[in-house]
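> Structural data only, the sequence is not supplied:
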C-alpha cells in the first residue's frame, strides 16, 4: 500500500519537474561514468578534488577535440542534406504528385489565382494562422534558449556530483535499515554491473556501427555518408532502428544522387553487412549476456519512457529497464523461496 503510494508520488513529482530535470539527469549519467576513473586516480594517492578536476578536464578536452574535428564536416553534410531535402520536395511537387493524380485519377490542384481569392475571402483566418505560426516560432526560440541554459548547468552539476559521489553513496547506504542493508547493497552492485556493461558495451556498438556505416556509404560514393552513417549508428541503440532509419534515408539519398540502381544495392549491402556484424560479433562481444534484455522489451522500454517522460524518459529507458530486470529476478527468487510458493506446490502435488 505504502509502496504503491510512494511510486505514484515519485511519478507525479517527476512529471511536474520534468522540464528542469534534464541537466541533472545528464550530469548524473556523466558522474556515474566518470566515477570509476576518479576512483582509480585516488588509488594512486591523488586527492578526490584534483582527481575529479583531472578527469573533468580530460573529458572536456576530448569532447572539444571531437567537436572541432567533426563539426565542420557535419555542418557541410547538414547543409547538403537540406539542399537534397529541398530537391526532394520540388520533385514531389513537380513529378510525384502529378503522377499520383494521373494514376489514381484525382482532380487537378487549384490554381494559384484560386488560392489567392480564397485567401482574400478568409483574411481573418489567415491572420490567425500567421499569429499561430509566430507563436510557434517564438516558443521554439524560447525553448532553444532554455535548452542552452540547461546545457550550461550540466558541467557544473557534473563536477559537484563527481566530487561528492562516494560520499553520497555512503550516506544513502547509512540510511538503509540494518536488517536489509546487505541485500540492498548486493542488488545495487548487480545493477551497477549491468549498467556499466550497458554503458560501455552499447556505446562501443553504436560507435562501431557508425564507423562501419560511414565507411561503407563513403565507398558507395554517397555524398551524405558522414551524417547518415552517424545518425544510423546513434539510432542503433534501439534494436533494428538504426538499420531501418539508415537504409531508408541512405537509399533515398542514393536514389536522388545517382542515375543507376547499383548504388542502391550497395547501400543495402552496407546496412545488411552492418546488421550481420552487430548480431554475430559486436553485441555478443562488447555487450554479452550481462544485460539480457529481449529486443521487444527494449523497444517497449524506449517507447514507454518517451510517452511518460519525453526525451528524458528515452535517455533513461534502457538503464531503468536493466535495473527493473534485476529487481524482477530477485522478486522471482524470493517468491520461489516463500512459504506461499511451497504451499501451492504441495497442494498441486497432493492426490485427489
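Okay, I see it. Keep in mind it's a predicted model, so treat the numbers as computed, not measured.

> alpha carbons only for contacts and neighbour counts from here, please
OK.

> And stretch 192-209, what's buried?
192, 194-199, 201-209 (16 or more other C-alpha atoms under 10 Å).

> where's it relative to the chain centroid, distance-wise?
Centroid separation for stretch 192-209 versus its chain: 13 Å, with C-alpha atoms, centre = their mean, to the nearest Å.

> Which residues outside it are in contact with it?
33, 232-234, 236-237, 274, 278, 282-283, 286-287, 290-291, 319, 322-323 (C-alpha atoms under 8 Å, 6 or more residues apart in numbering).

> Just the buried ones from those?
33, 232-234, 236-237, 274, 278, 282-283, 286-287, 291, 319, 322-323.

> Which ones among those map onto helices?
33, 232-234, 274, 319, 322-323 (DSSP state H).

> Show me which pair in the buried residues of stretch 192-209 is furthest apart.
The span of the buried residues of stretch 192-209, defined through C-alpha to C-alpha, is set by 192 and 209 at 25.4 Å.

> As a check, name the ranges of all helices in the stretch 251-352 of the chain.
Secondary structure of the stretch 251-352 of the chain by DSSP state H, counting those that start in this stretch: the helices cover 262-277, 295-309, 311-336, 339-349.

> Check it against this one:
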C-alpha cells in the first residue's frame, strides 16, 4: 500500500528544503561539481554517438577529453589573451569615447549642453568617474573572477569530475531509475523525459547558437575594422540566449564605437549596423529554428526571472543551475496545470467523473482504438 498523500508531501517537501539549504550553504564548494555535471550532461550525447560507432565508453570519453584539451589550449593561447587585451584597452579608451559623444552632442545640440545643464553635468560626472575608477573596476572584476573560478577548480577538479561522471553517466542514470518509488516511477520518467528534452533543446541548442553568433559577430565586426570588434562580438554572442538582448546591447555598443571611430565615413557605420541586422535575420530564421526549435518552453521573461532569483539566492552557483531549475519548474507547472484542468476543482464533481484519465500520466494514457472495418 502506498504512503498517504500527506506523508509523501511532507517527505518530498523536506527533501526539497534540504536540497535548497545545501545549495545555499555549500554553494562555493559545490561549484566545480555543478560545472562538471553540466559539462558531462552536455557531452553525454557525443559519447553515446561514439559508442554507436563501435568505440567503448572509456575510449569514447578519452577521445572527447583529448578534443577538449585541444580546444581549451587553443582558446587559452589565441582567444583569451586577445579578449583580455581588448577589454583592458576598451576600459582605458572609454572616457575618450564618452568625451567624443559629448562633443558630438555639443556640435548638434548646443542648447542641451550649456554650462550647468543636467546633461552636461551628468556626462562630466561619467567621464571623471571612468577616468578615476575605470582601471580599478577592471582590476576588481578580474581579481574577483580569478578568486571565484580559481586555477585549481578550472584546471583540475572540473575536468576530473567531468570525466568520471561522463564514464559512469549511463550507469548512474540507471541506478537513479532503480531508486524511484514504484508507484510514481512512470510519471517521474515521463516528467524527466520532458525536462531532458527541454534542457537538451535549450542548453545544447542555444549554447551552439551563442557560439555561432559570437563567431559571426566577432568576424563581421573585425572585417569592418571596428575597434574592439572581437570583444563586442563575443559579448553579443554570449547574450544571444536572451532573444534580442544580445543584438541590441552589442549593436548599441558597436554603433557607439563606430560613430566615434568612423566619424566621417557613414558607410562604415552602416556596415556595422548591417552586421547586426543580418545576424538577427540569420539567427531568427535559420539558426535558432534549426538548432533549438519551438518546443523548448522557456519564455525569455521566465528565464530572466530565474537568473535573477537564483543568482541572488545562491550566487554564481545559482546562475549555473538557474536554467535547469527553470526548465524543471516549467515542466512541473505545466504538469500540475494539466492535472488541475482534469480534476474536480476545475471541472466540478459530475464533469470530472465523466472525464478520461489525464494524458500526462503515462500509466493511464488511453490506447488508440483501431477504426472499424468499412466492409
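Received it, and whenever you're ready, just let me know what you need. All figures in this text were calculated on a predicted structure; none of them were measured in a lab.

> sorry, back to before: out of the ones in helices among the buried ones among the contacts of stretch 192-209 of structure 1, which is nearest to residue 145 of structure 1?
For these, the closest approach to residue 145 of structure 1 (C-alpha to C-alpha) belongs to residue 234, at 24.9 Å.

> roughly how far apart are that closest one and residue 56 of structure 1?
As judged by C-alpha to C-alpha, to the nearest Å, residue 234 of structure 1 and residue 56 of structure 1 stand 24 Å apart.

> same deal with residue 337 of structure 1?
Distance, residue 337 of structure 1 to residue 56 of structure 1, using C-alpha to C-alpha: 46 Å.

> Ok, residue 72 of structure 1 next?
For residue 72 of structure 1, the distance to residue 56 of structure 1 - C-alpha to C-alpha - is 25 Å.

> now swap in residue 62 of structure 1 and tell me
Separation of residue 62 of structure 1 from residue 56 of structure 1 (C-alpha to C-alpha): 10 Å.

> These two: which is more packed in?
A count of neighbours by other C-alpha atoms under 10 Å puts residue 56 above the other of residue 62 of structure 1 and residue 56, at 19 against 11.

> Secondary structure element holding that one?
In this assignment (DSSP states H and E), residue 56 of structure 1 forms part of helix 48-91.

> by contact count, what packs against the helix or strand that that helix is followed by?
On the C-terminal side of helix 48-91 of structure 1, the closest following helix or strand by DSSP H and E is helix 97-104. Applying 3 or more C-alpha pairs under 8 Å, 6 or more residues apart in numbering; DSSP states H and E, one finds that helix 97-104 of structure 1 contacts no other helix or strand.

> Please work out which residues of structure 2 line up with the next helix or strand after helix 97-104 of structure 1.
Next along the chain after helix 97-104 of structure 1, taking DSSP H and E as the criterion, comes helix 112-121. Against structure 2, there is no aligned range for helix 112-121 of structure 1 (TM-score structural alignment).

> what does helix 112-121 of structure 1 contact?
By C-alpha under 8 Å, 6+ apart, helix 112-121 of structure 1 touches residue 126.

> Next, the contact list for residue 271 of structure 1, please.
Each residue near residue 271 of structure 1 by C-alpha under 8 Å, 6+ apart is listed here: 213, 243, 246-247.

> Next one: the residue nearest the centre of structure 1 from residue 25 of structure 1, what distance?
For structure 1, the residue sitting closest to the mean C-alpha position, by C-alpha atoms, centre = their mean, is residue 315 at 5.0 Å. Distance, residue 315 of structure 1 to residue 25 of structure 1, using C-alpha to C-alpha: 9 Å.

> Ok, residue 349 of structure 1 next?
Taken as C-alpha to C-alpha, the span from residue 349 of structure 1 to residue 25 of structure 1 is 51 Å.

> Show me which residues of stretch 52-67 of structure 1 are buried.
Here stretch 52-67 of structure 1 shows 52-53, 55-56 as buried, counting by 16+ other C-alpha under 10 Å.

> same check, this time on stretch 256-265 of structure 1
Buried, per 16+ other C-alpha under 10 Å, within stretch 256-265 of structure 1: 263-264.

> now the end-to-end length of that stretch.
Taking C-alpha to C-alpha, stretch 256-265 of structure 1 runs 14 Å from one end to the other.

> picking up where we left off before, can you tell me what the residue nearest to the centre of structure 1 aligns to in structure 2?
By TM-score structural alignment, residue 315 of structure 1 lines up with residue 320.
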